[in-house]
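*Asks:* Sequence and predicted structure below; questions after.
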Amino acid sequence: MLQALREKAQGWIAWVIVILIALTFILFWGSGSFLSPDTQSSGSTVATVNGQKIMLQELESRYETLSQQNQSVSKLDSSLIKKQLLDSLIEEKLLIQTSAKLGFRVNPTRIEQIIYESPLFQQDGQFSAEVYRRVLYGMNLNDKAFRSLLTEQLLQQQLFSSLAYTSFVVEPEIDSFVKFYTQKRSFKYTIVHRKDFIDTVSVSDDDIKKYYDENTAQFYTPEKIAVEFVRLNADELKAKFHADDNQLRAYHKENSALFNEPERRLPAHIMIQIPRNAEADLEAKAKEKVQDIQAKLKAGESFDSLASQYSDDTQTKQQGGKLEWIVKGEIGLPELEQAIFTLKKGEVSQAIRTDYGIHIVKLLDVEAEKIHAFETVKDKVLAAMRERWAEDEIVNLADQLANISYDHPDSLLPIADKLGLTIKHTELFDRALGPADQDLNAKAFIEAAFSDYVKNDGNNSDLIKLDDKSYVVLRISESVPAAPKDFASVKDDIKAMLIYEKSNAKTMAQAESLLEAIRSGEHSELLAKQQWTEKSAIGREDTNVDRFLLTSVFDLPRSTDNKAVAELSQLENSDYAVVWLTEILDGTQSDLAVDIPGVQEHLVRQMGELEFKLFGKELNHSAKIKNNYS
């Protein structure tokens, strides 16, 4: 079980880093210096959580990041999205506060290990300071901010582990799950094809013209514009950076943790599973079992064989209880970690009590901290310094770019002359699709281009953060207004749409007639004329049955009054299936493709996640929260 915990923690941490980069865990550090004046307001507090403030800047940054990663967000109600993001921020603050109160901690060495071993920060299989800086720069985070943020996420993970991974399930719950998961169903179905009704509907020219006249707004060519722009790019600045040997050595000394590897230890354990709240007789039996194992160890029996024979950790017992290499602060179990980092190589611990049970630990091996001399990582140091310099330099140049554009709002030439930038041009594009150049196809770029200030007033745009490494200023070079499409160009499209709507309505009506005949018990000639396909003992994951059809089958309830159970299912091709359930076969343990311990672990994990969610709701209920956002 400890191995499972470690693997879950490692996997969770990997996803934390991915999410940090990709979506919502970028906090207020992520907005740089280019927030709007309203966002920058120092007194703008959107919520307080037990006295801890959440600033509008932090909320706006999350929304900005979410919008950049998912363009469809801009089409949704921004106030609703921000309320959901604020709820998430409040929950995180509560979890971090609770973790601190319970004494959880994150060893800085653990942070080093995560950073050093993450594939996201590696080049050719090795940690790269340059890649690390580049990724953090892409997140608008510096090293200190990223470490702080990662520490908060690890604290939450430790809290989650202490609650979620101590759950348990009883035999009846396992039986119920097996019956449900391995259940099979027999059914028959018939398809009502839309194509059979296409020739039965007619659409006149008057129908088409009437639809066109009543829905003219649907048939416009959108407004299009072309822009000219100047762009700053961080990657292009790196070639201008130079550092002497003394500067490189100083940077290496100040940031040695980025280039070194922390001490690692390889433990094995024997675990007797027993929850802390177990009944006294069960606790006594567990302790007796541990004492028996300790006696056998003292008598000379091997740790490996005893782990294979007695350990309840199914994932490690066949390997003699062997875990994986760990560093301090990694496993979230202070009692166990203390033993692992106190033992000498080859030593065996006394009995250790955790939320999982009672452990006996043996230290198999130790790898000392690896200190990399400056000469061996000199190139990496230079790359890291270059990355950081480019970070700072682009901020300075972006400020200049914004100021020059403000002073000369009617032209890009002064910007190009003073900063040595090239004026570039786009082709015509509309608001929905954006520029053909995907590097420019960002929400901020499109909104600026179509703003009244730029499009109608003829001004340069404000400074735009195009992506995580570049900034632009643009202005309109050409504009083509929206115009209605002529009737002849859309006539065939309208006709096809109207035929589809009418034939679909007839298809659905026919299917509903069949469904009503089944439910009423009137097995009329209507049902007899249909061609029915029968399926026997089909599982819920069968890949040979249409997925829409299969979902409908397993959504159907059991019959409670001996009446037929049936439903309609519209398929991907717009046909309708009439599904008639004929038998439900509950599963048994013999139907499982995995063993019962695997099922038990799955259910324990689900139960633990549910308990953690309920714990979060209880924290929210008992906390002093003031939400000022509306």
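*Replies:* Sure, I can see it.
*Asks:* Only C-alpha atoms from now on, for both contacts and neighbour counts.
*Replies:* Fine.
*Asks:* So which elements touch the longest helix anywhere in the chain?
*Replies:* For the chain, the longest helix by residue count, based on DSSP state H, is helix 487-520. In terms of contacts (3 or more C-alpha pairs under 8 Å, 6 or more residues apart in numbering; DSSP states H and E), helix 487-520 is packed against strand 184-192, helix 195-198, helix 205-214, helix 525-528, strand 565-570, strand 576-585.
*Asks:* the strands in the stretch 201-350 of the chain, which residues?
*Replies:* 220-221, 224-233, 264-273 (DSSP state E, counting those that start in this stretch).
*Asks:* Include mean neighbour count and distance to residue 558 when you put these into a markdown table, please.
*Replies:* Shown next, in a markdown table, are the strands of the stretch 201-350 of the chain (neighbours: other C-alpha atoms under 10 Å; distance: least, C-alpha to C-alpha, whole Å):
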| stretch | mean neighbour count | distance to residue 558 |
| --- | --- | --- |
| strand 220-221 | 13 | 51 |
| strand 224-233 | 20 | 57 |
| strand 264-273 | 24 | 39 |
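*Asks:* Switch these over to JSON lines; also include distance to residue 131.
*Replies:* Compiled in JSON lines, these are given as follows (distance: least, C-alpha to C-alpha, whole Å):
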{"stretch": "strand 220-221", "distance to residue 131": "45"}
{"stretch": "strand 224-233", "distance to residue 131": "17"}
{"stretch": "strand 264-273", "distance to residue 131": "24"}
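*Asks:* Comparison target, given below:
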Amino acid sequence: MITFFRNIFSSKIGLFLTMCFVALIAIAFASADVTGSGAFGGVTGSGTAAQVGDSKLTTAELSQSVNNAFRAEQRENTGLDLKTFVEGGGFDGILDRLINSFSIAAFGNKYGMTAGKRLVDSEIADIPSFQGADGQFSEENFRRALQQQGIKEQQLRDDFTRNLLADQLLPIAGFGASVPQTLVTPYASLLLEARQGQIAIVPSAAFIENVTPADAALAAFYSKNSSRYTIPERRTISYAIFSKERFNDKIKPTEKEIQGRYNLDKAKYAASETRNIDQVILPTQAAAKALADKISGGDTIGAAAESVGLSVAEVGSINKSALAGTASQAVANAVFSAPSGGVSAPAQSALGWHIAKINDVQKVPAQTLDQVRATIVSDLTREKVDVALAKLTVTMEDEFAAGSSLQDVADAEGLKIESTPALLANGQNPEDQNYRPIPEMQRILPIAFSLEEDSDPQVVEIIAGQQYAILDVTNITEAAPPPLNAIKPVVTRDYMLDEGSKKAKVIADQIAKEVSGGTALSEAVANAKVKLPNIENVSSTRADLARQSQQGQVPPPLSLMFSMAENTAKTLKAQQNQGWFVVNLNKINRGDASTRTDLLNATRAQFKQVFGNEYTEQFINAMKADVGVERNEDALASLKNQLTGGN
């Protein structure tokens, strides 16, 4: 089901729905809060998560979508565990998006909109992972991808159908959104606002005592902060790699097959002739004959054609059958009857009368079977190996589905099984920082981490049509913090920083209070009677802040400075308990964009996107109200508890 969201957010409408105005407003598709009615009406049973019109969103579909989204996120953030993902809004976000997509489809169907089978087929065929080495849709790759992701074909088709209906319905909601000038000017002026201030830091290290902490205090700190040290889920993978080279000495074409291929391609090996020609096409036979006589008399074909207001077409090298196909058989006969260097007799096609100058004649004699045997053997061998490799992978998949183990299949095919240590989803080994996975793990790991604990072994394509692997997840180590003794030096360091941070906060609060009361920051720092780093003077504009935000590089103290009142001071905790910032805002220079046409136009365009998103969101809410949405809160709570390990 997650395919729907990957597609919609990569589409034009998806991008439209997720755009926002700098960092001020963020409205994304399906972000609306959907609340169920007090009574659940006709929806009963733990198998239904929500009733949307006449359709049911099952708990199984919702669970699969949440797990797929979690696995995709985990590949980017290896420290993420399912409980954190669910409790951090992943569950509710996926639920809302699914309800929205079901509602859009139900609304479209209710009012006669459809997405036909052919259109869905064409969308599916465009997915790169469903295509073969030739770039065409591959039924084998399609079935394998569905099996690896645990998705049924009908589920995928339903996803695409809903996506296509959304593409038809949603763009109209935000089209032509208008923005009043009275709203545009103040926000555009904000980008020109400049602020000046000072930043001091009170480091935690300045307050650390050179005393070993008590074991009880260290244990209490570790227990409270155990999530900080949690090692993400790790998996031990057993695998065996094989390639098409295993058939090189086993598959040889027979003499009968070689003779059969030669007979099949006999036309390719027959004697052939190509001619390099330039031609002119004229409206009448008489005009063509007159032009041919000029050329035979010594004029070049170019000069002759130019004398009657025509131009020469440089056909190049062509064989007789190709010329017959592009012109006519009569033209081909005339051209291939003329001598090299001569001019062909006028011959007619649908375009007119042709004459051609024969620039060169290339004749290739017929090739005997012995002459082309090596080529035929190579082609047949390659084809037979490809068939054998494809048959082998299908056989392996059937064996796994029938209950065979990885060891059974490996023994039967003479493959050597290798095993990895317990790896993170990105291939790292937390117990050995020098460990480097084999290159093939780039393809193996995503599949291994998508499997459930009791899943069958899998066949994975490493290099399309050339290299494969069979794999099984032999052990799953759930995300958990290591024993305290194993990381005691790290925890001790963090504990001491935490204690130092508490003392640093007292000093930082004291400095901020004095500054807010009118004392200069430099004087307040001196009053603290603690040696602190030098104060830093800062000056920036909101436009600079917006640019830094797009690059993800905004320093937190600078961001805080743009949310403060003039002549005030605030404290801000530094990352990883490194200390506390004291931010003092001295001056605000208000911006005025009333004469900045470029900035006003850019702001208006961004607001149009925001307004369009808002209209689209409201349209989705209206569609949900029209078709009716009922959530089974008991089933949802039960599923969420199951995913997070609750009772």
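*Replies:* Everything's here; your move. This is a predicted model, so every value here is computed, not measured.
*Asks:* The strands of the stretch 201-350 of the first structure: which one's closest to residue 406 of the first structure?
*Replies:* Closest to residue 406 of the first structure of the strands of the stretch 201-350 of the first structure is strand 224-233 (C-alpha to C-alpha; 14.1 Å).
*Asks:* How far away from the center of its chain is the closest one?
*Replies:* Chain-centre distance of strand 224-233 of the first structure: 32 Å, with C-alpha atoms, centre = their mean, to the nearest Å.
*Asks:* again with stretch 3-10 of the first structure
*Replies:* Distance, stretch centre to chain centre, for stretch 3-10 of the first structure: 18 Å (C-alpha atoms, centre = their mean).
*Asks:* Repeat that for stretch 192-200 of the first structure.
*Replies:* When distances are taken as C-alpha atoms, centre = their mean, stretch 192-200 of the first structure is centred 43 Å away from the chain's centroid.
*Asks:* Just the terminal-to-terminal distance for that stretch.
*Replies:* Start-to-end span of stretch 192-200 of the first structure (C-alpha to C-alpha, to the nearest Å) is 14 Å.
*Asks:* just stretch 560-570 of the second structure next, same as before
*Replies:* One end of stretch 560-570 of the second structure sits 8 Å from the other (C-alpha to C-alpha).
*Asks:* Mind listing what's buried along it?
*Replies:* Across stretch 560-570 of the second structure, burial judged by 16 or more other C-alpha atoms under 10 Å covers 561-562, 566, 568-570.
*Asks:* likewise stretch 55-71 of the second structure?
*Replies:* Residues of stretch 55-71 of the second structure classed as buried: 56-59, 61-71 (neighbour count, 16+ other C-alpha under 10 Å).
*Asks:* So which of those belong to helices?
*Replies:* Members of these lying in helices (criterion: DSSP H): 59, 61-71.
*Asks:* quick one: which of these is nearest to residue 264 of the second structure?
*Replies:* Within those, proximity to residue 264 of the second structure (C-alpha to C-alpha) peaks at residue 68, which comes in at 49.3 Å.
*Asks:* So what does the closest one match up with in the first structure?
*Replies:* The equivalent of residue 68 of the second structure in the first structure is residue 65 (alignment by TM-score structural alignment).
*Asks:* which helix is the longest one in the second structure?
*Replies:* helix 369-401.
*Asks:* Can you get me the centre-to-centre distance for it and its chain?
*Replies:* Mean-position distance between helix 369-401 of the second structure and its chain equals 33 Å (C-alpha atoms, centre = their mean).
*Asks:* so what secondary structure elements neighbour it?
*Replies:* With contacts taken as 3+ C-alpha pairs under 8 Å, 6+ apart, helix 369-401 of the second structure sits against helix 255-264, helix 406-413, strand 458-463.
*Asks:* Adding mean neighbour count as columns, could you present the ones you listed in CSV?
*Replies:* What follows is these, written out as CSV (neighbours: other C-alpha atoms under 10 Å):
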stretch, mean neighbour count
helix 255-264, 14
helix 406-413, 15
strand 458-463, 20
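*Asks:* List just the one of these that sits closest to residue 512 of the second structure.
*Replies:* With distances scored as C-alpha to C-alpha, the stretch of those nearest to residue 512 of the second structure is strand 458-463 (59.4 Å).
*Asks:* now that closest one against helix 369-401, angle please.
*Replies:* For strand 458-463 of the second structure against helix 369-401, the angle by axes from the mean of the first three to the mean of the last three C-alpha atoms, to 10 degrees is 150 degrees.
*Asks:* Identify each buried residue in the helix or strand following strand 458-463 of the second structure, please.
*Replies:* Sequence-wise, the next helix or strand downstream of strand 458-463 of the second structure (DSSP states H and E) is strand 467-477. Neighbour counts over strand 467-477 of the second structure (16+ other C-alpha under 10 Å) mark 467-474, 476 as buried.
*Asks:* number of nearby residues for the residue nearest to residue 262 of the second structure when sequence neighbours are not counted?
*Replies:* Closest residue in space to residue 262 of the second structure, ignoring its immediate chain neighbours: residue 369 at 6.7 Å, by C-alpha to C-alpha, 6 or more residues apart in numbering. Using other C-alpha atoms under 10 Å, residue 369 of the second structure has 17 other residues around it.
*Asks:* so what corresponds to residue 369 of the second structure in the first structure?
*Replies:* Here residue 369 of the second structure stays unmatched in the first structure, going by TM-score structural alignment.
*Asks:* Next: residue 618 of the second structure.
*Replies:* With TM-score structural alignment as the matching criterion, the partner of residue 618 of the second structure in the first structure is residue 614.
*Asks:* secondary structure element for its match?
*Replies:* Counting by DSSP H and E, the element that carries residue 614 of the first structure is helix 596-622.
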